[in-house]
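Chemist: Based on what follows, work out the 3D shape:
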Amino acid sequence: MRPDPWTWLMVPLSLLLALVVELLPFPQPLAQLQPPWLLLVVLYWSILQPAILGMAGAWLMGLVLDAIQPSPLGTHAALFTLVVTPVLALQRLLRTLPVAQQALWIAGLVFLYELGELWLGDRLTAGRVTAHDFLPVISTLMVWPLLRVLLHRCERCLS
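Modeler: Sure thing, here's the model as predicted:
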């Protein structure tokens, strides 16, 4: 599928908006539930327009997040690349799945992302992992259908 010119504008704008939402300070109970917004938008565009974003775009967006957040450089870049790899391999299948099944796939990938963050942050090996660390996976299940519909409608309006 060849992307139209408006999609080339929509992708960076949606990634920038996701980055802003990711960096917004939320109150403590909501901060634990916050899904990885930037990762979700990267996954959305990797499913729909892999020619625009792809592996290099996922790595670059992870690197941008590493530069902004207080994490070791390359942590999010490596995790974004790791999570996007199966999406790019299965993007034709994922594109045809119903939204609920897509949400399950995406939640599984976010689980791997959260597990990787805990491992790279030495919390997994130190045994300081709680159920609260995986709340973003549950919020991803609720947010993915809404995010998918919103981005799809915005893309339709522009084209």
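Chemist: From now on I want contacts and neighbour counts done on CA atoms only, so please keep to that.
Modeler: Noted.
Chemist: got the contact list for Ser14?
Modeler: 41, 151 (Cα atoms under 8 Å, 6 or more residues apart in numbering).
Chemist: If you count neighbours, what's buried in the helix or strand it falls within?
Modeler: Using DSSP states H and E, the element containing Ser14 is helix 5-23. Within helix 5-23, the residues scored as buried using 16 or more other Cα atoms under 10 Å are 7, 11, 14-15, 18-19, 22.
Chemist: do stretch 31-47 as well
Modeler: Applying 16+ other Cα under 10 Å to stretch 31-47 flags 33-47 as buried.
Chemist: gap between the residue at minimal distance from the centre of the chain and Pro5?
Modeler: A centroid search over the chain (Cα atoms, centre = their mean) returns Leu39, at 1.6 Å, as the residue closest to the centre. Distance of Leu39 to Pro5, computed by Cα to Cα, to the nearest Å: 23 Å.
Chemist: To compare against the first, here's the next sequence to fold:
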Amino acid sequence: MRKPQGLGFIYLSLLVALLLTVMPMPQAVKLARPDWALLVLMYWTMALPQRVGVITAFFTGVIVDVLVGTVLGVNALAFSVVMFVLAQHHLKMRNFGVLQQSLVLGILLAFYQLQLFWLSHFLTGVNFRPQYLWPALTGMLVWPWLFWLLRRYRRQLKIQ
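Modeler: Model (predicted):
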């Protein structure tokens, strides 16, 4: 049996994304912070769906819940739903250009933000503000560079 390669780098990239998720920022910029962990999970799910999928997304979501102090399971559920949708369509997504991927992932990121709102509204009674969708826009803008960076390292390290 062949030993899987690159699992360490996949987890390292998720760790860096988690650190970017909790990195202190000014309040004005903090509202538009991309969902780094979700973006990195999206890349690995499209690139290696047999290695990174719904279960990895669930556990990463639990870690995000703990790090940012939300109700336990909210991000885990939302990450899992988004990863399930993406995993079902990963072959189509891989055939899209990076800008097309960015648009589709922007829709998935907005869906993630809306799931967070719906769950938070149900659990704590928060009201919707359009600013909740800023991370989806910034995630769309960050995607081409993140895609390029992770793909470069995946090819360089021959991760399969």
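Chemist: Now the TM-score, please.
Modeler: Once superposed, chain against chain, the TM-score is 0.91 (TM-score structural alignment, normalised by the length of structure 1); 157 aligned residues with a Cα RMSD of 2.1 Å.
Chemist: residue contacts, Trp118 of structure 2?
Modeler: Contacts of Trp118 of structure 2 (Cα under 8 Å, 6+ apart): none.
Chemist: mind checking what it lines up with in structure 1?
Modeler: Taking TM-score structural alignment, the alignment pairs Trp118 of structure 2 with Trp119 from structure 1.
Chemist: secondary structure element for that match?
Modeler: Per DSSP H and E: helix 99-120 holds Trp119 of structure 1.
Chemist: Mean deviation, that helix versus structure 2?
Modeler: Its matched residues in structure 2 lie on average 0.7 Å from helix 99-120 of structure 1 after superposition (mean Cα distance after the TM-score superposition for structure 1).
Chemist: List the contacts of the residue nearest to the centre of structure 1.
Modeler: Phe80.
Chemist: Arg148 of structure 1 now?
Modeler: Arg148 of structure 1 neighbours (Cα under 8 Å, 6+ apart): Tyr44.
Chemist: tell me the SS of Ala57 of structure 1?
Modeler: One thing to correct before we go on: residue 57 of structure 1 is Gly, not Ala. helix (DSSP: H, G, I helix; E, B strand; the rest coil).
Chemist: State the distance from it to Trp45 of structure 1.
Modeler: The value you get for Gly57 of structure 1 to Trp45 of structure 1, if Cα to Cα is used, is 10 Å.
Chemist: Equivalent analysis for Met10 of structure 1, please.
Modeler: For Met10 of structure 1, the distance to Trp45 of structure 1 - Cα to Cα - is 10 Å.
Chemist: quick one: the closest residue to Pro3 of structure 1 other than its chain neighbours from Gln91 of structure 1, how far?
Modeler: Of all residues not flanking Pro3 of structure 1 in the chain, Gln49 sits nearest, at 7.0 Å (Cα to Cα, 6 or more residues apart in numbering). Per Cα to Cα, Gln49 of structure 1 is found 9 Å from Gln91 of structure 1.
Chemist: ok, now Gly127 of structure 1?
Modeler: Applying Cα to Cα to Gly127 of structure 1 and Gln91 of structure 1 gives a distance of 35 Å.
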